[in-house]
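Novice: below is the sequence, then the predicted model.
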Amino acid sequence: MHKALRLTALAGLFMAAIAQAATPIDVYRDPNCGCCKSWIKYLEANGFSVNDHVEPNMSALKQRLGVAPRLASCHTAVIGGQFVEGHVPVAQIRDLEKHPELAGIAVPGMPAGSPGMQTGQVHQAYQVIGLTRDGADRVLASYPADSSL
């Protein structure tokens, strides 16, 4: 019995360590958007602890955070004081802290095949754009279309 208690305690510590290791991120979304929920599930499956905020006025939120209209998508997240607009892959979100010169990053629009938008076999090409604090864009990553379809 003593051994079982130790194993239970170790399992509890392990689960607590996993919970603490999750990276917190705030996601703001329209209450009627289904792909936003899919992107949230994607984040959670990849080690993020999501604070889900249903936001009735996404336009005002995006403006307040400095999301340029040309970069807009359906949902907006905030991590470490920087915005994450749209269906951005986890790799670029994790690299964002290495770019303090950026106000945020974005995947404009809602490209099919991007995280949270895997609803069919079509995979459009898309880019992850960084927006500098002085308003300049730069491409941080490019994802090609799936040419096998």
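Specialist: Structure's in. What do you need?

Novice: please count neighbours and contacts with C-alpha atoms only from this point.
Specialist: OK.

Novice: how many residues are close by residue 35?
Specialist: 20 (other Cα atoms under 10 Å).

Novice: which helix or strand contains it?
Specialist: helix 34-45 (DSSP states H and E).

Novice: buried ones in that helix?
Specialist: When burial is assessed from 16 or more other Cα atoms under 10 Å, helix 34-45 yields the following buried residues: 35-40, 42-44.

Novice: next, the one to line up against it:
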Amino acid sequence: MHKVLRLTALVGVLMASIAQAATPINVYRDPNCGCCKSWIKYLETNGFSVNDHVEPNMSALKERLGVAPRLSSCHTAVIGGKFVEGHVPVEQIRELVQHPELVGIATPGMPAGSPGMEMGRARQTYQVIGLTHDGVDEVVADYPTTQ
């Protein structure tokens, strides 16, 4: 019985430390978008603590954050003072802090197969684009189709 109690306590401590270690991120989305909710679940599954904000005027928010229209997608997140636009994979979000020259990163559009846009076997080639302080686009990652 004592072993069970100790194991239960250990699991509780472990779960609490995992929850505390989650990286906070603010996600702003349209109230009617299903893929935004899927991307949020993807973030949470991959160690992020999401503050979900339903935003009535996404265009104004994107403009305020400096998201260029050519980089636009359906939702916008903010982490460490930088924007994350669209269906960006967690690998690039985690690497963003290592790039002081970038004001944000984006996966423009809504490419099939990107996180939150899984549609069966459908896959589109897409890029994650970084935007520098000078307004220059920089390819951060390429995701080719796997078919």
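Specialist: Structure's in. What do you need? Since the structure is predicted, the reported quantities are computational estimates derived from the model, not experimental observations.

Novice: what's the TM-score here?
Specialist: Comparing the two superposed chains by TM-score structural alignment, normalised by the length of the second structure, the resulting TM-score equals 0.96, with 147 aligned residues with a Cα RMSD of 1.1 Å.

Novice: the helix holding residue 35 of the first structure against the second structure, how far on average?
Specialist: With the two structures superposed, helix 34-45 of the first structure lies on average 0.6 Å from its match in the second structure, counting by mean Cα distance after the TM-score superposition for the first structure.

Novice: gap between that helix and the chain center?
Specialist: When distances are taken as Cα atoms, centre = their mean, to the nearest Å, helix 34-45 of the first structure is centred 8 Å away from the chain's centroid.

Novice: helix or strand next in line after it, which one?
Specialist: Past helix 34-45 of the first structure, further along toward the C-terminus, the next helix or strand under DSSP H and E is strand 48-54.

Novice: mean per-residue distance, that following strand versus the second structure.
Specialist: Relative to the matching residues in the second structure, strand 48-54 of the first structure has an average distance of 0.7 Å after the fit, by mean Cα distance after the TM-score superposition for the first structure.

Novice: coming back round to it: so what does the helix holding residue 35 of the first structure touch, helix or strand wise?
Specialist: Counting by 3 or more Cα pairs under 8 Å, 6 or more residues apart in numbering; DSSP states H and E, the packing neighbours recorded for helix 34-45 of the first structure are strand 48-54.

Novice: residues in contact with the strand it packs on?
Specialist: Taking Cα atoms under 8 Å, 6 or more residues apart in numbering as the criterion, the residues outside strand 48-54 of the first structure that touch it are 22-31, 40, 43-44.

Novice: buried members of these into ChimeraX, please.
Specialist: Here is the ChimeraX selection string for the buried members of those, based on 16+ other Cα under 10 Å:
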select :24,25,26,27,28,29,30,40,43,44
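
Novice: in helices, which of the contacts of strand 48-54 of the first structure fall?
Specialist: In this view, these that belong to helices under DSSP state H are 40, 43-44.
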